[in-house]
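Chemist: Coordinates for the following, if possible.
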Amino acid sequence: MKSLNIQSLARCVTARAVRLWIFGLAVAGAITTLPAATPAAAHGERSQQAFLRMRTLNWYDVKWSKTELNVNDEMELTGKVHVFSGWPQAVAKPGESFLNVGEPGPVLIRKSAYVGEVPVPRTFSMDVGKDYEYKIVLKARRQGRYHVHVQINVKDGGPIVGPGQWITIKGDMKDFTNPVTLLEGSTIDLETYGITWTYIYHFFWMAAATAWILYWFMTKGIIVRYWQVKAGKGAELIGQDEKRIGAITLAAVLLAVVVFYAAANKEFPRTLPMQAGLLTGISPIDEPRSTVAVQFKGGSYTVPGRELRIRVKVANNGKEPVRLGEFTSAGLRFLNPEIFTTRPDFPDYLLADRGLSVSDPNPIAPGETRDLEVIVQDARFDIERLSDLAYDTDSQFGGLLFFFSPSGERQKAEVGGPVIPRFQAGAAL
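Modeler: Reported below is the predicted structural model:
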């Protein structure tokens, strides 16, 4: 009786009904998915934890050579990065890193990248506590307005995103070209080179996969096979015809792989492997040792006021008086308006031009050591979700302090450590 019911149901489930069912599911999926597929405005760097952005890579002197380009125009993304000495234990150290650019797809292609004077087409190593200078050469490919970041991918640590700037690209993508001269002297366009065979190979294997799926699907169908397995007749699903088709398909696939490989090897006898090596020994920035020493003495973060207060002991070992002018962390710049009388060229959403103040604004004389209370307060601290450090396990911050002398000389000092979260405005440090 059970076998008779299965055979009756199998006759009822026609191939047309199954196809209509699959088609309906596909249409429903497309209708519900397409409205949500809107372009991304930025890269979600705010979703990264505060400790990851503050205590790993401290970006400074970041510059975009252009903010408006035409298709095929080139621009440079340059700057410096300080590898924080108090690198978090939960994040893999940057022994294997890759200099990259964060963008919504290949809207700009990366023509070249350098750390110092060394080209870095592949992974390189960085040392904790050192500073490195970088340059990325980009070429505009797709018209539109995009948020473009510097980014370093750390093995087992993920991407660490730096400051971003809005870049406008004008023109038409169909005019984009990417010419490259090969070793034998010929020139090819990487944008279109080999694209025909790429399509052929993809559609060939898609057609083969589709034929394989349709064969198994149309012979008995998924539902009928399910019923037979439930009825204990799963062993009868694969007969001699199915085994014969499987063997023929396997032989055809292996033959196609061999033929395609031989054809490609004949046309391109000289090939290079992917650049998967590790560049070591890249020298950090060779800069004079800072004459300003900073010792962290404690701090707090007041959640309602979006205010970071830190106590530091500053020793001026230079020949000129210095004043604290800037605190930078996670790509954000908090400026002392007494030092920065004009607004620097930097993305507005990352620039708090009146976000820094000190308890004693007087210059620190040469040879003097002074205790200072540094107040960092701006809504951007909360908008960029750096205030989440109050909820971290160890509640530690990190960043760079910049001191300026009357002659314009700048001194950099790393600062970081645990801060006490406070949930009441006006609480004492």
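
Chemist: From now on I want contacts and neighbour counts done on CA atoms only, so please keep to that.
Modeler: Fine.

Chemist: how many neighbours does residue 98 have?
Modeler: By other C-alpha atoms under 10 Å, 20 other residues sit near residue 98.

Chemist: okay, how far is it across stretch 164-177, tip to tip?
Modeler: With C-alpha to C-alpha, to the nearest Å as the measure, stretch 164-177 spans 26 Å from end to end.

Chemist: longest helix in the chain, by residue count?
Modeler: helix 240-267 (DSSP state H).

Chemist: For the helix or strand following it, which helices and strands make contact with it?
Modeler: The helix or strand immediately downstream of helix 240-267 is strand 278-279, counting by DSSP states H and E. Contact here means 3 or more C-alpha pairs under 8 Å, 6 or more residues apart in numbering; DSSP states H and E; on that basis strand 278-279 packs against strand 123-124.

Chemist: Just list what the strand it packs on packs against, helices and strands only.
Modeler: Using 3+ C-alpha pairs under 8 Å, 6+ apart as the contact test, the elements touching strand 123-124 are strand 97-102, strand 278-279.

Chemist: Run through the residues that contact residue 314.
Modeler: Shown in contact with residue 314 (C-alpha atoms under 8 Å, 6 or more residues apart in numbering): 292-295, 369-372.

Chemist: For ChimeraX, what selects the buried ones among those residues?
Modeler: Here is the ChimeraX command that picks out the buried ones among the contacts of residue 314, judged by 16 or more other C-alpha atoms under 10 Å:
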select :292,293,294,369,371,372
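
Chemist: this one next, for a side-by-side:
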Amino acid sequence: MVDKKLIVAALGVVVALGAIGPSLAQIFQQAEAHGVQAQLQSRFVRIDDETWSKQSVHTGDTLTVSGKFVSLVQRDLRGWYTVYGDSPNAGNRWEIVARDPPGNVIDIPGNAIIPYTLTIKALEPAVYHMHTQLNIASIGPGLGPGQTIVVTGEPIIKPIPWTNVAYQSIIIGVAYVVTFATRPWQVI
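Modeler: As a prediction, the model looks like this:
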């Protein structure tokens, strides 16, 4: 038969670890970053020669950013590119006027160099630190080196597209009807 002192000691250890275990886990927690992917694709695609046409614009004016996407891997990738701007205000308002290569989604062949040009219009005054942002499917976003852009002038307020809002509301309403019509009612 197992010694009673051994059972009591083992039970005491289990209770003690249960009581102080969470505190120890908090002290010795591991640094994990699931979902944090900024700059991750630098192993896959690098943004080179990022050049901004202007450093200061007035609202309504356009500026152009150009550069190259350099694939660092042999497999083909798919992604989309835009601009990212951080500023002290919450607006960060820019409108994309033109893209080259055109379209929202681009294919990046393995080991290829893809030149790009993005023309944007400033809609809100602020001091922005702008970057080219490349989002690669199943990998995540990454940023180019960036440039500080000063935008002056009155904000340009775009009208709310109420027809789009109404259309999306109808689609959501239909989805709710289908969901509740096909779900058996349960008494809670």
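
Chemist: Please state their TM-score.
Modeler: TM-score for the superposed chains, counting by TM-score structural alignment, normalised by the length of structure 2: 0.60, backed by 134 aligned residues with a C-alpha RMSD of 3.1 Å.

Chemist: Distance to residue 83 of structure 1 for the helices and strands packed on strand 123-124 of structure 1 - can I get that in TSV?
Modeler: Formatted as TSV, those follow (distance: least, C-alpha to C-alpha, whole Å):
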stretch	distance to residue 83 of structure 1
strand 97-102	12
strand 278-279	17
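
Chemist: if you compare those, which one is most tucked away?
Modeler: strand 97-102 (a mean of 22; mean count of other C-alpha atoms under 10 Å).

Chemist: Is the equivalent of residue 54 of structure 2 over in structure 1 in a helix, a strand, or coil?
Modeler: Using TM-score structural alignment, the partner of residue 54 of structure 2 in structure 1 is residue 66. Three-state assignment for residue 66 of structure 1 (DSSP: H, G, I helix; E, B strand; the rest coil): coil.

Chemist: thought residue 66 of structure 1 was touching residue 76?
Modeler: Yes - here residue 66 of structure 1 reaches residue 76: they are 7.5 Å apart, a contact under C-alpha atoms under 8 Å.

Chemist: quick one, which of those two is more surrounded?
Modeler: A direct count of neighbours by other C-alpha under 10 Å for residue 66 of structure 1 and residue 76 places residue 76 higher, at 18 against 14.

Chemist: Apart from its neighbours in sequence, what residue is nearest the match of residue 54 of structure 2?
Modeler: residue 75 (5.9 Å; C-alpha to C-alpha, 6 or more residues apart in numbering).

Chemist: counterpart of that neighbour in structure 2?
Modeler: Match for residue 75 of structure 1 (TM-score structural alignment): residue 63.

Chemist: Can you show me the helices along the stretch 1-150 of structure 1?
Modeler: Remark: helices assigned in the stretch 1-150 of structure 1 by DSSP state H, counting those that start in this stretch are 2-12, 15-33, 50-54.

Chemist: Switch these over to a markdown table; also include distance to residue 307 of structure 1.
Modeler: Shown next, in a markdown table, are the helices of the stretch 1-150 of structure 1 (distance: least, C-alpha to C-alpha, whole Å):
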| stretch | distance to residue 307 of structure 1 |
| --- | --- |
| helix 2-12 | 71 |
| helix 15-33 | 42 |
| helix 50-54 | 15 |
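
Chemist: most tightly surrounded among those helices?
Modeler: With neighbours defined as mean count of other C-alpha under 10 Å, these peak in mean count at helix 50-54, which reaches a mean of 24.

Chemist: Check which helices and strands it is in contact with.
Modeler: Identification of packing neighbours for helix 50-54 of structure 1 by 3+ C-alpha pairs under 8 Å, 6+ apart yields strand 158-170, strand 396-404.

Chemist: and the first one, which stretch of structure 2?
Modeler: Read it as strand 158-170 of structure 1. Strand 158-170 of structure 1 lines up with residues 140-152 of structure 2 when matched by TM-score structural alignment.

Chemist: Relative to residue 210 of structure 1, which of the helices of the stretch 1-150 of structure 1 is closest?
Modeler: When these are compared by C-alpha to C-alpha, helix 15-33 sits nearest residue 210 of structure 1, at 14.0 Å.

Chemist: Please pull up the equivalent of residue 110 of structure 2 in structure 1.
Modeler: Counting by TM-score structural alignment, residue 110 of structure 2 corresponds to residue 128 in structure 1.

Chemist: number of nearby residues for that match?
Modeler: When neighbours are counted by other C-alpha under 10 Å, residue 128 of structure 1 registers 17.
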